[in-house]
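>>> Give me coordinates for this.
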Amino acid sequence: MKNTNSKWLYLIVLALIWGSSFILIKKALLGLSPYQLGALRTIITGVFLFIVGFKSIKSIKNNEWKWVILSGFLGSFFPAFLFAVAETEIDSAVTSILNSLVPLNTVLFGFSIFKIASTRRQVLGVIIGFIGTSILILKGAELNPNQNYLFSGYIIIATCMYALNVNIIKKHLQHVKPLSIATGNYIAIIIPAIIVLCFTDFFNENTYTHPDFKMSLVYIVILSLFGTALAKVLFNTLVQISTPVFASSVTYLMPLVALVWGLLDGEGFSSTQALGSFIILVGVYLSHKRKR
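Okay, the predicted model is just below:
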C-alpha cells in the first residue's frame, strides 16, 4: 500500500517538474540566447551530478563508455540546445505537446533500428500520433502567423534523439546504474558545453547589463537542478517502485501542466490544437498499452 501511494506521489511531482520546464526555458530566453541557455543548463546539471554521483562512475566498464558518451549527446547535450532554439519561435505549451512524441519514436526506432518487436497496436499509435502532430503544427502556424512553426522540426529532431537514447540504454546499458549513466553522460558533454558557452557572448559586458539577465540565471538554475538533475533521480526511483509502463505515463500529464503555464503566460491555444493534442496523447497511450 505504501508503494502504491508513493508511486502516485512521484508521478505527480515529476509531471509538475517536467511540465514546468518548458515555461522555465521560455523565461530564461528573455535574458539569454538559446546557445547560452543550453550550455549553462548542461554545465550546472553536470556540476551537480559530479558532486552527487562521481564515485558511481567506477561501475561503468570500459566497453560501455562509448554507449554512455553517445547517450549523453543524444539524451542531454543536443536536446538542451534544440528545445531552447525552438522556443524562440513557438509557444512553450505546443513544445511540451510535441515532446509527447518521444514514446512513439521510441517504438518506431526500437522496431526499425534496434529490432525490438512492436505490436500492431503500437504501430497504430505511431500513425495516430503523426496525424495529431500534423494537425497541431499546421493549425499552430495558421493561428500564430508571427511564429515560425518550421521550428517544430527542432523538437521533432530532439524527440528522435531521446528515443534513440532510450533504446541505447535498454539494449547496451541495461545493467548500469542510472546514476552512473547520468554522471557519465555529463562527464562526456560538460567540456563541449563549456566550449559552446565560450563562443557565445556570455562573457560580454552587454550580457550582464541586460535587464532580464539575473532572473534568466535564476530560471536556468531552477531548470538545471530540478528539471534535469533531480528529475532524473525521481524518475529512476519511480521505475524501481513501480513499472516502466507506469513511469512512462508521466508523458500524458506533462503537457497538461505546460498548457496551464502557457495559458497563464498569455499563450494562445485553439480548439483544433486541443484536438491535435488529444490525438497525440491517444497515439502515445496506444503505443504503451499492454495486452492483458
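
>>> From here on, just use CA atoms for contacts and neighbour counts.
OK.

>>> Surely Ala93 is in contact with Ser20?
No. Between Ala93 and Ser20 there is no contact, the gap being 9.7 Å when judged by C-alpha atoms under 8 Å.

>>> ok, Ala86 touching Ile155?
Yes. At 6.6 Å, Ala86 and Ile155 qualify as touching, with contact defined as C-alpha under 8 Å.

>>> Could you tell me which residues touch both of those two?
Both Ala86 and Ile155 are contacted by Thr95, under the criterion C-alpha atoms under 8 Å, 6 or more residues apart in numbering.

>>> more neighbours, the two?
In this view Ala86 and Ile155 are compared by other C-alpha atoms under 10 Å, and Ile155 has more residues nearby, 26 against 22.

>>> What lies in contact with stretch 245-261?
Contacts for stretch 245-261 (C-alpha under 8 Å, 6+ apart): 11-12, 14-16, 18-23, 92-94, 96-97, 100, 235, 238-239, 281, 284, 288.

>>> please give me the structure for this one as well, since I'd like to look at both together:
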Amino acid sequence: MDNSKLKYVYLVILSLIWGTSFILIKKTLGDDGSGNLVMQPLQVGAGRTIVSGFILIAIGWKSFTSVSRKDWKWLFLSGLLGTFFPAFLFAYAQTEIDSAISAILNSTVPLITLIMGSVIFGIAFSRTQLLGVIIGLAGAVALVFSGMENNPEQNYMFAGLVFIACTCYASNVNIIKRYLQNIKPLAIATGNFVFILPLAIIVFFSADGASLEFTSEPVMRSIGFIVILSIFGTVAAKIMFNKLVQITSPVFASSVTYLMPVVGLTWGTMDGETFSIWQGLSTVVIILAVVLVTRDKKKPASK
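Okay, here's the model as predicted:
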C-alpha cells in the first residue's frame, strides 16, 4: 500500500487505540471499593513505561544498535517528551477529571504542534490554520469552563496537566520530523525506552511500587490494564505513530486526535461519565479547529 493511503490507515488505527487509552488509564488507577485509588499516578505512569520498555527493548534492540550515537540525545529527549512525562501527567489529571474530557483536550495537540512548529522550528502556516488555532483554543477554554459547571466536584485545574502533556507531544512530533526522520520507527521507539526505562524504574520504587499487594484482585486488575495499555497504547501505537510522522507532516500526524474524542466520549459515557450539551458544543468547536489546522496549506502567511 502506498503512503498516500497508508497514512489514513495509521490515522484510524491510532485514533481507536489512543482514544481507548484514556478509559484504560482510569481503570488502571482503579478504585478499591472505598473511594481510594488502587494504584497511585506515579505507579501507573512508571509501571506503564516499565512494561512497554521491556517489550520494546526485547523486540527492537537490534534496530537500536544501528542508530548513531549523535542521535542518542534526540532519542532521549523524544522519549521524555513523547512518553515519560505524558504518562504521569495524564495519570495525575485523571484523578480529578473524566477520561472523556482528557481525550477531548488531547485533540488540541495539532494546534499546539502548529504553534510550536512555527515559533521554534520555522515551519510556515496558512491564515486558515491560524484561524483554526484561535478557534481551537477558544473551544478548549469553553470545554474546561463548561466542565467546571457540569461537574463541580471535579478539580478542572488538573486540565492544565493535559495541556502540558499535549505540549510535550507536540514537541516530540517536531523533533521526530526534524532530527529523527531517517531512523526506523522501531529504532526510535526502542531508543526512547532504552533511555527512559531506568528513570521509570527509579520512579516506581520511589513511589512505593514494591509495597503494592500484587496478589490482591484490585491490584491484579490494574496490572492487567497496564499490560493492555502498554502493548497497544504504547508499544504498537508508538511504532505506527513514528512511521506516520515520517511519511507525512507533523501537523497531519498529530491529527490522529480527529477521532480520539469520539472514541474517548463513547467509552466515558459507557462507564457512567456525565457530559453536557455545552461540553458537546465545545468538542465540536475543537474538532472544527483541528480540521482547519490540518488542511493542506496553499499560501503560507508571512511571518
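
>>> Show me which of the contacts of stretch 245-261 of structure 1 are buried.
With neighbours counted by 16 or more other C-alpha atoms under 10 Å, the contacts of stretch 245-261 of structure 1 contain buried members at 11, 14-16, 18-23, 92-94, 96-97, 100, 235, 238-239, 281, 284, 288.

>>> Among the contacts of stretch 245-261 of structure 1, which ones are in strands?
Among these, the subset assigned to strands under DSSP state E is empty.

>>> need the strands for the stretch 51-200 of structure 2, in chain order.
Shown for the stretch 51-200 of structure 2, no strands are assigned by DSSP state E, counting those that start in this stretch.

>>> tell me, stretch 71-90 of structure 1 lands on which residues of structure 2?
Mapped onto structure 2 with TM-score structural alignment as the criterion, stretch 71-90 of structure 1 occupies residues 78-97.

>>> Can you give me the first-to-last residue distance of that stretch?
For stretch 78-97 of structure 2, the first and last residues are 27 Å from each other (C-alpha to C-alpha, to the nearest Å).

>>> May I see the buried residues of that stretch?
So stretch 78-97 of structure 2, judged by 16+ other C-alpha under 10 Å, has buried residues 78-95, 97.

>>> same check, this time on stretch 71-78 of structure 2
The neighbour-count criterion (16+ other C-alpha under 10 Å) identifies Trp72, Trp74, Leu75, Phe76, Leu77, Ser78 as the buried residues of stretch 71-78 of structure 2.

>>> Can you tell me the number of residues neighbouring the closest residue in space to Phe81 of structure 1 that isn't next to it in sequence?
The shortest distance from Phe81 of structure 1 to any residue that is not its chain neighbour, by C-alpha to C-alpha, 6 or more residues apart in numbering, is 4.6 Å, and that residue is Gly38. By other C-alpha under 10 Å, the residues close to Gly38 of structure 1 number 27.

>>> before we move on, what about the one 10 residues further on?
Here the number of neighbours of Phe48 of structure 1 (other C-alpha under 10 Å) works out to 17.

>>> What of Glu153 of structure 2?
Glu153 of structure 2 sits with 10 neighbouring residues when counted by other C-alpha under 10 Å.

>>> before we move on, what about Ser249 of structure 2?
Under the neighbour criterion other C-alpha under 10 Å, Ser249 of structure 2 is assigned a count of 15.

>>> Can you give me the separation between it and Gly264 of structure 2?
Using C-alpha to C-alpha, which is the criterion applied here, Ser249 of structure 2 is 25 Å from Gly264 of structure 2.

>>> hmm, back to that, of the buried residues of stretch 71-78 of structure 2, closest to Leu111 of structure 2?
Ser78 (19.1 Å; C-alpha to C-alpha).

>>> In space, what's closest to that closest one - neighbours in sequence excluded?
Residue nearest to Ser78 of structure 2 in three dimensions, not counting chain neighbours: Asn172, with 5.3 Å by C-alpha to C-alpha, 6+ apart.

>>> what about the helices in the stretch 51-200 of structure 1?
In the stretch 51-200 of structure 1, the helices defined using DSSP state H, counting those that start in this stretch lie at 65-72, 78-86, 92-98, 101-112, 120-143, 152-172, 178-198.

>>> Understood, closing this out.
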